[in-house]
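**Student:** sequence plus the predicted model coming up.
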Amino acid sequence: MIQLRLVLLLLFLVFPQLQGVEAATPETLGNVSSSITSSFTSLARLITAISYIGGLAFTIVAIMKFKQHKDNPTQVPIGQAISQVCIAVVLLFLPSLLGYIGGTLFGSDARTSGPTGQIYCSDTSAVYSADSCGK
């Protein structure tokens, strides 16, 4: 019984529409799609932030592993510290590296559609809302 009450409480907290609270704007397909689009933008920023934070965390752990290896080389192999440094480098440079990799693989005319429908061109840092890429 307690579990059922807890599940219902969580449902009402996550979905306030179930309580009968009406939204200020009517739910149309356009409103729903713009809400989803804005949540994708937030999700992309969240993934970027997690990448940076994870890279910093792996950097700190790698420094600690290097010190542990210096203090007791038989118990802590150097490979652990080196692998954590590699993971830290990948996570720290992943957000900026994706644009360069796209330009390398697909040329300077590579275009990526962002979560809001805007076009990101690999040859410039400008953002365009059409398929022109500044041409």
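**Tutor:** The structure has been received and is ready for your questions.
**Student:** from now on I want contacts and neighbour counts done on CA atoms only, so please keep to that.
**Tutor:** Fine.
**Student:** report the longest helix in this structure, please.
**Tutor:** helix 29-71 (DSSP state H).
**Student:** now do that one: which elements does it pack against?
**Tutor:** helix 78-106 (3 or more Cα pairs under 8 Å, 6 or more residues apart in numbering; DSSP states H and E).
**Student:** the next helix or strand after the helix it packs on packs against which elements?
**Tutor:** Next helix or strand after helix 78-106 toward the C-terminus (DSSP states H and E): strand 111-113. If contacts are counted by 3+ Cα pairs under 8 Å, 6+ apart, strand 111-113 sits against strand 119-121.
**Student:** let's bring in a second one:
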Amino acid sequence: MKMPLKVKRRLERLLTWVACFSLMAVAGEVAASTSLGTMASSITSSFTSVAKLITAGSYLAGLGFSIGAIMKFKQHKDNPTQIQIGTPIALVFIAAALLFLPSILGVAGQTMFGTSGSVAGPSGTIFGS
């Protein structure tokens, strides 16, 4: 179903205004910082939040995939001709990979860089300690 032309134009104008106000807010934050160093440090301080968000998302997605795998195993048990066994097995492997992703990244950091493999984020936030 197509949108009427008036509604489409109004939506475009609304999105343009939202983009302009967002750009003004970002420009205000940049102008509020007194130097390039303070702006860089404020950006760097947000990286720890991003690292925690990725870790939490990985755990939640892993739990979701594990529940989905259990449900697929049940569906395969009830009707083996419709649900192939490879589907729940693949979901189990995906769930395991997502659940162990933070640990794997710590070990990979230790392997590649040799020191501080359990440190995540730019400020040295240690997860699990």
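**Tutor:** Okay, I see it. Computed from a predicted model, the values in this text were never measured in an experiment.
**Student:** what's the TM-score for these two chains?
**Tutor:** The TM-score (TM-score structural alignment, normalised by the length of the second structure) is 0.73; 119 aligned residues with a Cα RMSD of 3.1 Å.
**Student:** quick one on the thing from earlier: which bit of the second structure covers the longest helix of the first structure?
**Tutor:** Under TM-score structural alignment, helix 29-71 of the first structure corresponds to residues 36-78 of the second structure.
**Student:** how close does that stretch sit to the first structure?
**Tutor:** Here the mean offset of stretch 36-78 of the second structure against the first structure after fitting is 0.9 Å, by mean Cα distance after the TM-score superposition for the first structure.
**Student:** tell me the angle the longest helix of the first structure makes with helix 78-106.
**Tutor:** Relative orientation of helix 29-71 of the first structure and helix 78-106, computed by axes from the mean of the first three to the mean of the last three Cα atoms, to 10 degrees: 140 degrees.
**Student:** in the second structure, which residue is most central in space?
**Tutor:** In the second structure, the centroid-proximal residue (Cα atoms, centre = their mean) is I54; its distance is 4.4 Å.
**Student:** how close does it sit to G109 of the second structure?
**Tutor:** Distance of I54 of the second structure to G109 of the second structure, computed by Cα to Cα, to the nearest Å: 16 Å.
**Student:** how about L11 of the second structure?
**Tutor:** Relative to G109 of the second structure, L11 of the second structure is positioned 46 Å away (Cα to Cα).
**Student:** of the two, which one has the most company?
**Tutor:** Taking neighbours as other Cα atoms under 10 Å, L11 of the second structure and G109 compare with G109 leading, 17 against 12.
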